[in-house]
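> The sequence isn't on hand, but the structure is:
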């Protein structure tokens, strides 16, 4: 059967203006696959676009489908694709152009020419179907449910962050921010061999979830900075400059701080003299490169609990509610949109099988 030429999708026209519409699908190329989308995770970037029409320095300039954390089933393939229809996959949203010097070096996450699903003006995955390059889809083992497969993308973020942080066996690790990325970073750091992983936040519900999923200790920093020292690795996942500055002070000499949460364009207060005096490395992490296979393996082996961060599900017609949910209820961690599921639920029913 010929591939469809259109799909229903949630299209953002402006701040707070999300409409369910039929949009055209691009023609299936020789190296493309058609994916019927099962689930799409709601990311903080989606929420920023929805609330203000921008995320960092990128601005919504034309109607765009949001979403980039997707899983689904391959239902059609181009002539050069060896993957079979019916394969369950996680979708990698940004794979670079594949030909520039940066991509050829292996760091395709830094490609200056690449595009990313759901990053305006590129249409994303809050859609019943998408067309993707075959190299952007990763088969899922049977042990990973499709709905949970949508969380492979944020898990890949965590894998790359821990790799950039150079977490080693026996390390003491501090993770600032107990959102979905922070909790996944905590689990990956434990899987990488960290002896102790401490998580800080200002939300007790999120801290309790971090504890339940394996944090060695949790600290609420709403009233005072963490009284810690001798930390080997800091992974800052809250995007609050104060958390980074406070976390740096906990590091041992020659420790390493990694910025994971989306940074503001510029920030004041960098303790440069302190970094220099103690030769503390300050590095950043942006998306990931070649991290999906590791993320899938960690989830398949049960070394990371993805279902434990899933707190809500919504049908495509209620995608706007999904984008509002973590703001209305800060205890939410990861919310998913189920484009093909008209029975998707939310809130207290979210964890019901």
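Received it, and whenever you're ready, just let me know what you need. Remember, predicted model here, so these are calculated numbers, not experimental data.

> make it CA atoms for all contacts and neighbour counts henceforth
Will do.

> The spatially most central residue of the chain: helix or strand, and which one exactly?
The geometric centre of the chain, computed from its C-alpha atoms, lies nearest to residue 154 (CA atoms, centre = their mean), at 2.6 Å. When secondary structure is defined using DSSP states H and E, the element that contains residue 154 is helix 152-165.

> Next: residue 186.
Of the helices and strands defined by DSSP H and E, residue 186 is found in helix 180-191.

> this is the other structure I want to compare:
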């Protein structure tokens, strides 16, 4: 029993509440489990904590006490730049965060699959689920035009102590999966969607561009899927060292901004010892996409997982003369159950990815760390006991 999502999360009602209490950036509120703190930004690029009401679940809804939330690059981008593509922070305040897991705090009328105390991961993208929506009806719900994706304006994110969510878009966490791992399921689903749509096969020689959080999770997935050999590229030596700790057999290529994409491609092929059949591009940076294109063999595939600038050029004739396919990905669909099985079953160890942890009351410090390349962070998480 549930109401249409767009009625439950009317942006006019959600975003213009006068009940918010805003804390100064350098103000750290004392921990109070009754306070519903959240991390917000606005069109002025401020970043601060706010106190908002603890939600009351309606029919088909659940309130989750969020125990762990990872900071995504998109959260930092909305804070720093105020937009991603056509999506802009246009309200006075907008809540951040979409990589979350926690405990069921209260349930609304008609909710029978959840009870208070259940451990859950939150799937942040909630489609309309109407029979008239072709994308929802055919299982490609990531393309639903009426999706509510928490943390994408105009909808507040899940980086809050108490989050209201539709009961049908929560996923049960097994006892052996921690809340931190539950929060990491969201970036894992991105990688799994890429692995699935790229049709990676056992024994495929593979290039992964970018050793950030998505690139590293993609590396773990590709190793589990049987890609061999694998090479990963990045600008930061520390991230390549981290990749070697995660997957000792991976080969690494440290690139510089002065190199041409063709030069990078030559080094990738030399390091790999073979032309890769597939490149999983996890940065969205134009020069990196070009390096991937020049690296793969005739008839190869460049699959772009990363999100980059709106308009980019492509080496058209090289693509054409070498029959190289380029494919893209938009978020994910139908990946959470698989992700939970892989983590619970021990095939993927996500725990090393969390390098920094901050309490909810210090969420601003967490964002400072996540946005500072010199911090050495991979995944910064905000936790609440």
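Good, I have the coordinates. Since the model is a prediction, treat every value here as computed from it, not as a measurement.

> Give me the nearest residue to the corresponding residue of the first structure for residue 275 of the second structure, chain neighbours excluded.
With the correspondence set by TM-score structural alignment, residue 275 of the second structure lines up against residue 230 in the first structure. Distances taken as CA to CA, 6 or more residues apart in numbering place residue 252 nearest to residue 230 of the first structure, at 4.5 Å, with adjacent residues excluded.

> residues in the first structure aligned with stretch 77-84 of the second structure?
The aligned range for stretch 77-84 of the second structure in the first structure is 48-55, by TM-score structural alignment.

> Residues in contact with that stretch: which ones?
The contact list for stretch 48-55 of the first structure, computed with CA atoms under 8 Å, 6 or more residues apart in numbering, reads 12, 14, 15, 16, 17, 18, 45, 46, 59, 60, 323.

> Verify the stated contact: the second one with residue 60.
Spelled out, that is residue 14 of the first structure. Yes - applying CA atoms under 8 Å as the test, residue 14 of the first structure and residue 60 come out as touching, 7.3 Å apart.

> Residue 30 of the first structure falls within a strand, correct?
No - secondary structure assignment places residue 30 of the first structure outside any strand; it is coil (DSSP: H, G, I helix; E, B strand; the rest coil).

> That one matches what in the second structure?
Superposed on the second structure with TM-score structural alignment, residue 30 of the first structure falls opposite residue 59.

> How many residues are close by its match?
Residues near residue 59 of the second structure, counting by other CA atoms under 10 Å, number 16.

> Flag every buried residue along the match of stretch 77-84 of the second structure.
Along stretch 48-55 of the first structure, the positions that meet the burial threshold by neighbour count (16 or more other CA atoms under 10 Å) are 49, 50, 51, 53, 54, 55.

> Please identify which of the residues you listed is nearest to residue 7 of the first structure.
Using CA to CA, the shortest approach to residue 7 of the first structure within the buried residues of stretch 48-55 of the first structure belongs to residue 50, at 20.8 Å.

> Strands along the stretch 51-200 of the first structure, start to end?
Chain-ordered strands for the stretch 51-200 of the first structure, with DSSP state E, counting those that start in this stretch as the definition, fall at 54-55, 58-59, 64-65, 69-77, 88-91, 129-133, 137-139, 172-176, 196-201.

> just so I know, which of these lies nearest residue 112 of the first structure?
By CA to CA (comparing all of the strands of the stretch 51-200 of the first structure), the closest turns out to be strand 58-59, at 14.2 Å.

> post-alignment, the closest one versus the second structure, mean distance?
With both structures laid over each other, strand 58-59 of the first structure and its partner residues in the second structure are 1.3 Å apart on average (mean CA distance after the TM-score superposition for the first structure).

> what about residue 46 of the first structure, neighbour count?
For residue 46 of the first structure, the tally of surrounding residues (other CA under 10 Å) stands at 21.

> Wait, a strand at it?
No - counting by three-state DSSP, residue 46 of the first structure is not found in a strand; it is helix.

> Relative to residue 165 of the second structure, how far out is the match of residue 30 of the first structure?
Applying CA to CA, to the nearest Å, one obtains 11 Å for the distance of residue 59 of the second structure from residue 165 of the second structure.

> again, but for residue 289 of the second structure
Taken as CA to CA, the spacing of residue 289 of the second structure relative to residue 165 of the second structure amounts to 36 Å.

> corresponding residues in the first structure for stretch 22-30 of the second structure?
Using TM-score structural alignment, stretch 22-30 of the second structure lines up with nothing in the first structure.

> could I get the strands of the stretch 51-200 of the first structure as CSV with distance to residue 282 of the first structure?
Shown next, in CSV, are the strands of the stretch 51-200 of the first structure (distance: least, CA to CA, whole Å):
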stretch, distance to residue 282 of the first structure
strand 54-55, 24
strand 58-59, 25
strand 64-65, 35
strand 69-77, 28
strand 88-91, 30
strand 129-133, 34
strand 137-139, 32
strand 172-176, 14
strand 196-201, 19
